[in-house]
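**Q** I'd like to go over a predicted model; first the sequence, then the structure.
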Amino acid sequence: DMWAMYLQQTTPGDKEDMEAWNVDLDSDLIFAALFSAVLTTFIVESSKSLQPDNSEELLRAILLQVQTSRNGTTVVPAPFKLAPSAVRVNVYWFCSLVISLSAALIAILAKQWLNYLHAGLSPIPATRARYRQFRIEGTQKWRLPSVISFIPIMLHISLLLFFVGLVEFVWPLNEAVAVFTSVLVCAIVTVYFGANIL
C-alpha cells in the first residue's frame, strides 16, 4: 500500500525530530525552573531596597523626637529616597524573571503541541498519513521549530540581565567583591559571544 510506504519513510524522521525537540525542551524547562528559583531569592532580598525599612524609620522618628525635645525646635524628617542603583537592579532582575518564566511557559506549550502531534493516530494508513500531513503543516505554519530554538535565546537574555543586575547589586556592598564579580561576568559573556560568533 502506498500510504503504508509513505508512513514507513516519514515516521522515523518525525520521531527523531520529536525526540530531539523534547530533550531540548526538557533541558530548557529544568534550567528555567532552577534559574527562576535562584533569581526569586535574589529578588526577595533586593526588593527590600525599594521601600523604607520600618525599624530604621522608627529609630529615625525616635531620634527626631529626642532632638526636638532637647532643642525645642521642630525638625522635619528627611523623606525616604530610593537609590538609583537599587531601582536598576530590580528592573534587571524582574525583567530577567519575566523572560525566564515566559520561556518556561513557551516550552510547556511547545511540549503540549508535540504531544498533540502523536496523539490519536489512526491505525488506517491513509487516514494516518493525512493527519500527519495536517499536523506537520500546522507545525510549519506556527513555526514550531523556530519557537523551540528561540527558547534558549530567551534564557540567555534572562541570564545576561541577571549578571548585569548582580554586578550592579554588589558595587555598593564591597568594591573588591564587585571588581572580582565584574571581571568574572565579563569573561563569561566574552566566552559566550566568542563561542556563538565563531
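**A** Received, thanks. Residues are numbered from 1 along each chain as shown.
**Q** Every contact and neighbour count from this point should use C-alpha atoms.
**A** OK.
**Q** Would you mind finding the longest helix in this protein?
**A** For the chain, the longest helix by residue count, based on DSSP state H, is helix 2-46.
**Q** Who are the packing partners of it?
**A** Packed against helix 2-46 by the contact rule (3 or more CA pairs under 8 Å, 6 or more residues apart in numbering; DSSP states H and E) you find helix 84-118, helix 125-141, helix 144-170.
**Q** any chance of these in CSV, with distance to Ala176 too?
**A** Formatted as CSV, these follow (distance: least, CA to CA, whole Å):
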stretch, distance to Ala176
helix 84-118, 18
helix 125-141, 51
helix 144-170, 9
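**Q** Okay, one more to line up with it:
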Amino acid sequence: MADLSLFAAELRRACDTLENLVKTTASAEPEAADNVPSAEDPDATASHIIEADSIPPHDNAPVEDGPKWLNPEPDKSDNAEIWRTYVEEADKHDAALMKRWNEGIDVFLLFTGLFSAILSAFLVLAWPALQPDSSQATSDALAAISQQLLLLSSGLSMNASAAYQTPSFTPPRWALAVNCLWFTSLFVSLLTAVLAMLVKEWLSAYNDGVALVPLERAKQRQMRYDGLIKWNVPSIVSLLPLAIHLAVFLFLLGLVVFAWPVNNGLFALMTLLLFTGLGLYTSSAWLPTVYPSCPYRSP
C-alpha cells in the first residue's frame, strides 16, 4: 500500500507540471500574434517590406569556396608528386630494359669466347697449308745430294745445272680460301666481343651520377634516354648477334672448303648441311613477316 501511495503522489505531481506547461504556452501565443503586422497598419507592413527588400536575393549571395583541402593548389615545386611518380615509373622501365640488354650481352660474350677458342683450334690445322712443307723440302734436298754423290763416285762431271735448287712454293687455292674465311671469322668475332664490352660500359654509365631532386632527376633521365635513341644504342645492341651470326657462317663455309681436298663424300655432306642450316636461318627471319603470329623472331 505504501508503494501505491508513492506512485499516486508522483503521478499527481507530473500531471500538475504538465498542466502548468500548457498554460505557459497558451499565454505566450497571443503576445507573438500581437507582434505580427496586420493589413490595417500600413506603416508596420511597409517597414517589414523594406526590411525584406533589404535582404539580398539568394542567387546573388556570394558562394563561399569549400575548405582548402577540397580544392588544393597544384604543387609546382621540384619535389612535386608528379615528378616523384615519373621518376619511379621511369626507373622501373629503365631497369627492365637494362636488365634485358645486359643479360643478352652476357650470353653473347660467353658464346663468342667459346666460338673463338674452337676457331683458333681449326686455324692451327689450316695455317701450315700456307707454308712450304719443311719435311718434304728436306727429303728433296737429301735426294739431290745423293744424286750428286752418285755422279762423283762414277767419275762423271757435274755441271752447275745439276746443283740442287730450292723449289718455289705456291700455296694451294683451297688453303688460301680456308685461311681467309677463318681469319675473317675470328676477326669479326673478336671485334664484336670488344664492341659488346663497350656497350656494357655505356649501359653501366646510364645510371651513374643521378640527381637527387625529382625534377632534376626527371630531366636528367629524359636527356639520357633521348641520347640512347639518338645515337642508335638499341640498334647497336640488336646488331651484335647478327655480327656473330656472320662469323659463324664464315667459319662453316671455310669448313666446307677445308673438306674439299680431303674427300668428295665429306665435301658433299658438309655442303648439304651448310645449305640446310642457311635455309632454316633464312626461313626463321622471313616467316614472321608473312605470318604475324609466328614466334620465330630475331634481331
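**A** Looks like it arrived, so ask away. Nothing here was measured: the structure is a model prediction, and the numbers come from that model.
**Q** tilt between the longest helix of structure 1 and helix 144-170?
**A** 10 degrees (axes from the mean of the first three to the mean of the last three CA atoms, to 10 degrees).
**Q** quick check: angle from helix 2-46 of structure 1 to helix 84-118?
**A** Interaxial angle, helix 2-46 of structure 1 versus helix 84-118 (the same axes, to 10 degrees): 160 degrees.
**Q** Just after helix 2-46 of structure 1, pick out the following helix or strand.
**A** Later in the chain than helix 2-46 of structure 1, the nearest helix or strand by DSSP states H and E is helix 54-71.
**Q** which parts of that following helix are buried?
**A** For helix 54-71 of structure 1, the neighbour count (16 or more other CA atoms under 10 Å) marks Leu64, Gln65 as buried.
**Q** How far away from the center of its chain is that helix?
**A** The chain centroid and the centroid of helix 54-71 of structure 1 are separated by 43 Å, computed with CA atoms, centre = their mean, to the nearest Å.
**Q** Stretch 129-142 of structure 1 too?
**A** Put simply, stretch 129-142 of structure 1 sits 30 Å off its chain's centre (CA atoms, centre = their mean).
**Q** Pull up the aligned stretch in structure 2 for that stretch.
**A** Stretch 129-142 of structure 1 corresponds to residues 218-231 of structure 2 when matched by TM-score structural alignment.
**Q** One more: stretch 56-64 of structure 1?
**A** Using TM-score structural alignment, stretch 56-64 of structure 1 corresponds to residues 136-144 of structure 2.
**Q** average offset between that stretch and structure 1?
**A** With the two structures superposed, stretch 136-144 of structure 2 lies on average 1.7 Å from its match in structure 1, counting by mean CA distance after the TM-score superposition for structure 1.
**Q** Spatially central residue for structure 2, please.
**A** Residue closest to the mean C-alpha point of structure 2, counted by CA atoms, centre = their mean, is Leu97 at 1.9 Å.
**Q** Relative to Leu228 of structure 2, how far out is that residue?
**A** 12 Å (CA to CA, to the nearest Å).
**Q** cool, Leu114 of structure 2 as well?
**A** Distance of Leu114 of structure 2 to Leu228 of structure 2, given as CA to CA: 30 Å.
**Q** Between those two, point out the one with more neighbours.
**A** Neighbour count, other CA atoms under 10 Å: between Leu114 of structure 2 and Leu228, Leu228 has more, with 16 against 10.
**Q** Share the number of residues neighbouring the nearest residue to that one once chain neighbours are set aside, please.
**A** Closest residue to Leu228 of structure 2 apart from its sequence neighbours, by CA to CA, 6 or more residues apart in numbering: Pro234 at 7.2 Å. By the criterion of other CA under 10 Å, Pro234 of structure 2 has 13 neighbours.
**Q** Tell me which helix or strand Pro172 of structure 1 sits in.
**A** Per DSSP H and E, Pro172 of structure 1 falls between elements, in no helix or strand.
**Q** Quickly note the distance from the residue mapped onto it from structure 2 to Phe251 of structure 2.
**A** Residue pairing (TM-score structural alignment): Pro172 of structure 1 is matched to Pro261 of structure 2. Distance of Pro261 of structure 2 to Phe251 of structure 2, computed by CA to CA: 17 Å.
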